[in-house]
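The following comprises the amino acid sequence and a computationally predicted model.
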Amino acid sequence: MDDPVLAAIATALATSAVTELTAGGKAAFNALVRLVRRKAAEQPETGNALVAAQDDPSDKHRLAELNAALAAAAQNDRTFAIELHRLWNEIRAGRPQEDHSETRNTISGPVTGQVVQARDIHGGVSFG
């Protein structure tokens, strides 16, 4: 079974993508790295997959191998799985929340002149 959380963790581990995290999120990410490295010390296949993915994070095959190694480790070690998911939730809590709100602009009737339909304008608007 594919676990999107493990896929996200594999990508984050390979790319060390923590630039947008708060201090708490970065601390959780560092704890996640330590957790995976401890598991890698016990299971060479996990360690090899981690190193390979970090060497070339753009290689989808290497990311898939790391994802599979994490999935196998999580399946064989319930404590590892729980801690992995707990830390990932902490990391996600340390990221800026995505805005899923909508803006709808409606113009009806005859319009003369210029019209701007926008959301979240920071600064002026001018027509040249």
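Received it, and whenever you're ready, just let me know what you need.

From now on I want contacts and neighbour counts done on CA atoms only, so please keep to that.
OK.

okay, now Ile91: neighbour count?
As a burial measure, Ile91 scores 24 neighbours (other CA atoms under 10 Å).

Skipping adjacent residues, who's closest to it in space?
Gly25 (4.4 Å; CA to CA, 6 or more residues apart in numbering).

then this one, side by side with the first:
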Amino acid sequence: MDLISVSALVSLLSKIFNGTTEKAGEQLWQSLASVVRRLFGRNATSVEAVKRLGERPGDPDAIRALAQALVDDTSRDPQAAAQLRHWVVAAEQTIAANGDVTNSVSGEVSGNVLQARDVHGDITF
């Protein structure tokens, strides 16, 4: 099984705390904290790192420390690594579904332009 990299976890955790995911970010953070406690009990480095990040939400050093602790702890436990990978996939899907959208129009445009994130149903101009 591929281990999750520190940089991938830093990126994901940063997205959770940077405010773009709003309520989804809070839910993801709570679910990660729960997963870490369940996987590692009370004595793992990851549990302490979750506590520190919870005290300093969004702090880049605390984010990096948690990412490193998760990589270290899961490298010794294949089952924990699989469960963390499952959480990462679900978190990435949640962020993609709740993330920002950037629309841009460039060049010469003649006619109607629609900028939207999700469109359900017909559009008529």
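Received it, and whenever you're ready, just let me know what you need. Please read these numbers as outputs of a predicted model, since none were measured by experiment.

Please state their TM-score.
TM-score for the superposed pair, counting by TM-score structural alignment, normalised by the length of the second structure: 0.59. Supporting figures: 107 aligned residues with a CA RMSD of 3.8 Å.

The residue nearest to Ile91 of the first structure contacts Ala93, doesn't it?
Yes. If you go by CA atoms under 8 Å, Gly25 of the first structure and Ala93 touch, sitting 6.9 Å apart.

burial of the residue nearest to Ile91 of the first structure, as a residue count?
Residues near Gly25 of the first structure, counting by other CA under 10 Å: 22.

Now the nearest residue to Phe40 of the second structure once chain neighbours are set aside: which helix or strand?
Once flanking residues are discounted, Phe40 of the second structure sits nearest to Val47: 7.1 Å by CA to CA, 6+ apart. In this structure, Val47 of the second structure sits in helix 45-55 according to DSSP states H and E.

how far away is the residue nearest to Ile91 of the first structure from Ala40 of the first structure?
Per CA to CA, to the nearest Å, Gly25 of the first structure is found 22 Å from Ala40 of the first structure.

Now do the strands in the first structure.
Using DSSP state E, no strands are assigned anywhere in the first structure.

by contact count, what packs against the longest helix seen in it?
As assigned by DSSP state H, the longest helix anywhere in the first structure is helix 23-42. The contact analysis (3 or more CA pairs under 8 Å, 6 or more residues apart in numbering; DSSP states H and E) places helix 23-42 of the first structure against helix 44-55, helix 78-93.

In it, which of the residues would be classed as buried?
Residues of helix 23-42 of the first structure classed as buried: 25-33, 36, 39-40 (neighbour count, 16 or more other CA atoms under 10 Å).

Farthest pair within the residues you listed?
Gly25 and Ala40 (22.2 Å; CA to CA).

number of nearby residues for Gly107 of the second structure?
By other CA under 10 Å, neighbour count at Gly107 of the second structure equals 5.

which residue in the first structure lines up with it?
In the first structure, the residue matched to Gly107 of the second structure (TM-score structural alignment) is Asn105.

Could you measure from that match over to Arg119 of the first structure?
9 Å.

Leu32 of the first structure too?
Distance from Leu32 of the first structure to Arg119 of the first structure, by CA to CA: 37 Å.
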